[in-house]
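Chemist: below: sequence and its predicted model.
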Amino acid sequence: MELLKGAEVSAKIKEQAARMLEKLGGNVPKLAIVRVGERPDDMSYERGAIKKMEGFGLRVQSYVFPADISDQDFKEAFRNINQDEDVTGILLLRPLPKQICEADIERMIDPAKDLDGISPSNIAKVFAGDGTGFAPCTAEAVIEVLKANGIAISGKRVTIVGRSMVVGRPLSMLMLKENATVTICHTRTADLEGTCRSAEILVAAAGRAKMLDKRYVGQGAVVIDVGINVDENGKLCGDVDMDSISGAASMATPVPGGVGAVTTAVLAKHLLLAAGQKSG
């Protein structure tokens, strides 16, 4: 089984980003990362995003708020970030604490700065197949991994385990745009194992550690593991039991070091696209 490492895909996106940055003629765009509270997964993603932006030669600033901030105070602070002319794009780390109405923030964010595709406008564009909107970075990263490794999507049977608006649903639209035949699975899918086994490309985005083992993987399938979990030993792992599938899958993305590394590269690319649209 060949491992599809994210670093190689990220390096290709970095080359593309360098050309995009050059076209901006010295105008270096700025990413605002908005975090509420101290969730370890948010902080880990934030560190990775900061490192990636700086590595790509882009500006980045974190805006951190206490977990108990009121809905009104957060909205006021977010409005100021949203309206700041120096901020080219925004990454909002979610989920937000329960006292904040996340739907209101999704409606508030400027679609032109919404780099992770959370605004109703960008979601609608993704579902309409309109490439001018920003898709969620993780969903787009899956497509980038497949294309960078020369894996054909058109005409393939693709099964996605997970139906969230962060990965599952938008990814299904991106796959359809690439002419794949798509099945979305979830906890109530009858014969989940059999449905997954029939896939030529299997995407795991269920959010459950090592949920998918060799019973779910057809011979020669390409497995893309989007999950980020912590196993019983406190180690980072995906939704796929990698040791179990090694005899069935032809290729698979590792966790860590797979899709996650590409997600932050896609975020950087979106920041440069936002800057280009602003200057154009």
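Modeler: Noted; the coordinates are in hand.
Chemist: contacts, neighbours, all on C-alpha from now
Modeler: Fine.
Chemist: for this structure, what's the longest helix?
Modeler: Identified as the longest helix of the chain according to DSSP state H is helix 259-279.
Chemist: that one packs against which elements?
Modeler: helix 6-23, helix 40-55, helix 137-148 (3 or more C-alpha pairs under 8 Å, 6 or more residues apart in numbering; DSSP states H and E).
Chemist: same thing but 6 Å
Modeler: Under the contact criterion of 3 or more C-alpha pairs under 6 Å, 6 or more residues apart in numbering; DSSP states H and E, helix 259-279 touches helix 6-23, helix 137-148.
Chemist: gap between it and the chain center?
Modeler: Relative to the mean C-alpha coordinate of its chain, helix 259-279 is positioned 11 Å out (C-alpha atoms, centre = their mean, to the nearest Å).
Chemist: structure two is appended below for comparative analysis:
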Amino acid sequence: MSSASSPRLIDGKAIAAAVTEDVARRTAALTVKPGLAVVLVGEDPASGVYVSMKSKKAESLGFHSVQHTLPAGTGAADLLAVVAALNADPAIHGILVQLPLPKHLDAAAVIAAIDPDKDVDGLSVINAGRLTVGDRSAIVPCTPLGCMTLIGEVHGADLSGLHAVVIGRSRLVGLPMALLLQQANATVTIAHSRTPDLPGLARGADILVAAAGRAEMVRGDWIKPGATVIDVGTSRVPDATRTSGQRLVGDVAFDEAGAAGAITPVPGGVGPMTIAMLMKNTLEAAEKAAR
């Protein structure tokens, strides 16, 4: 990316820090500590790191933080019993079951068992339905909620007159992202692997959200000059210059994205926002319970 045409970098770390600072301030004003319970099944190293990060962040903000680590062979009945106990615990306002679960467990059934008002990942069918109809009680999935905050830094809250293209249609990111953009008055197109002329469609986007999970799929000539680009992807690719032999990249070929007006880097863009929004969702669940 040439310095003459470098887009504005949207600093997810700084914006996430501002979000968590506000969460800490509001937490201090509550008479009850927000309670976050994280449930980990098995010993997947990446999941273990994510759970540890979430628990430490909750503790740093003054939350009541609980972690349940269960053996990989835990049966469905035992896992659902843990969820039921957390549902019934008034000191817990947010429940997060770390995904992916071991293959013998039905993730959809486990998520469905979480009290929708404690489903701080926003993954339940009930919260998805609430979001679809614009119900303000919906708990919104953390990653798209974070993306909207980043977009708001560039465009403000009202996206009237802007065309947004979301590449990816997952329940976790793509679909809720499209709904949030629509509710902010953008004109939204959802694209995916079977979309004809995906590059041409992307070139029409004022806001381009790349959430396909394919390393550097979005090339520089896919980007409309001046567009805001939100890169949700994280993939590791070989890099002989790194000690690890790999480097982290997004769904956008960052070095080719000089035409963008603003872009999120990978790492340091969307990633920090996801945990910040988990904390915000937990705080708001506690505030709602305290009313």
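Modeler: Thanks, I have it. None of these values were measured; they are calculated from a predicted model.
Chemist: quick one: TM-score?
Modeler: Once superposed, chain against chain, the TM-score is 0.93 (TM-score structural alignment, normalised by the length of the first structure); 278 aligned residues with a C-alpha RMSD of 1.7 Å.
Chemist: mean per-residue distance, the longest helix of the first structure versus the second structure.
Modeler: Taken over the aligned residues, the distance from helix 259-279 of the first structure to the second structure averages 0.9 Å (mean C-alpha distance after the TM-score superposition for the first structure).
Chemist: what range does that helix cover in the second structure?
Modeler: The counterpart of helix 259-279 of the first structure in the second structure, using TM-score structural alignment, spans residues 270-290.
Chemist: identify each buried residue in the matching stretch, please.
Modeler: 270-287 (16 or more other C-alpha atoms under 10 Å).
Chemist: can you check stretch 119-127 of the first structure too?
Modeler: So for stretch 119-127 of the first structure, counting by 16+ other C-alpha under 10 Å, buried means 119, 121-123, 125-127.
Chemist: kindly report the same for stretch 70-87 of the first structure.
Modeler: 71, 74-75, 78, 81-82, 87.
Chemist: mind listing the helices in the stretch 51-200 of the second structure by residue range?
Modeler: Remark: helices assigned in the stretch 51-200 of the second structure by DSSP state H, counting those that start in this stretch are 76-88, 107-113, 125-132, 142-155, 174-183, 198-202.
Chemist: got those helices as TSV, with distance to residue 222 of the second structure columns?
Modeler: What follows is the helices of the stretch 51-200 of the second structure, written out as TSV (distance: least, C-alpha to C-alpha, whole Å):
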stretch	distance to residue 222 of the second structure
helix 76-88	44
helix 107-113	35
helix 125-132	29
helix 142-155	19
helix 174-183	18
helix 198-202	5
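Chemist: for the ones you listed, which one sits closest to residue 191 of the second structure?
Modeler: helix 198-202 (7.2 Å; C-alpha to C-alpha).
Chemist: for that closest one, which outside residues touch it?
Modeler: Here helix 198-202 of the second structure makes contact (C-alpha atoms under 6 Å, 6 or more residues apart in numbering) with residue 222.
Chemist: 10 Å instead?
Modeler: Counting by C-alpha atoms under 10 Å, 6 or more residues apart in numbering, helix 198-202 of the second structure makes contact with 163-167, 189, 191-192, 195, 208-210, 217-224, all of which sit outside it.
Chemist: need the buried ones from those residues selected in PyMOL.
Modeler: Selection command for PyMOL covering only the buried members of those, criterion 16+ other C-alpha under 10 Å:
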select buried, resi 163+164+165+166+167+189+191+192+208+209+210+217+218+220+222+223+224
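Chemist: identify the residues contacting the equivalent of residue 240 of the first structure over in the second structure.
Modeler: For residue 240 of the first structure, the aligned position in the second structure is residue 252, judged by TM-score structural alignment. If you count contacts by C-alpha under 10 Å, 6+ apart, residue 252 of the second structure has them with 209-212, 214-220, 222-223, 229-234, 263-266.
Chemist: in the first structure, what residue corresponds to residue 9 of the second structure?
Modeler: In the first structure, residue 9 of the second structure lands on residue 3 (TM-score structural alignment).
Chemist: and residue 92 of the second structure, by the same measure?
Modeler: Across the alignment, which pairs residues by TM-score structural alignment, residue 92 of the second structure is matched by residue 87 of the first structure.
Chemist: tell me how many other residues crowd residue 175 of the second structure.
Modeler: For residue 175 of the second structure, the neighbour count with other C-alpha atoms under 10 Å is 18.
Chemist: surely it is in contact with residue 190?
Modeler: Yes - using C-alpha atoms under 10 Å, residue 175 of the second structure makes contact with residue 190 at a distance of 7.9 Å.
Chemist: please identify every residue contacting each of the two.
Modeler: Common neighbours of residue 175 of the second structure and residue 190 (C-alpha under 10 Å, 6+ apart) are 166-169.
Chemist: would you mind measuring from the closest residue to residue 58 of the second structure other than its chain neighbours to residue 53 of the second structure?
Modeler: With C-alpha to C-alpha, 6 or more residues apart in numbering as the criterion, residue 58 of the second structure has its nearest non-adjacent residue at 6.1 Å, and that residue is residue 65. Using C-alpha to C-alpha, to the nearest Å, residue 65 of the second structure is found at 12 Å from residue 53 of the second structure.
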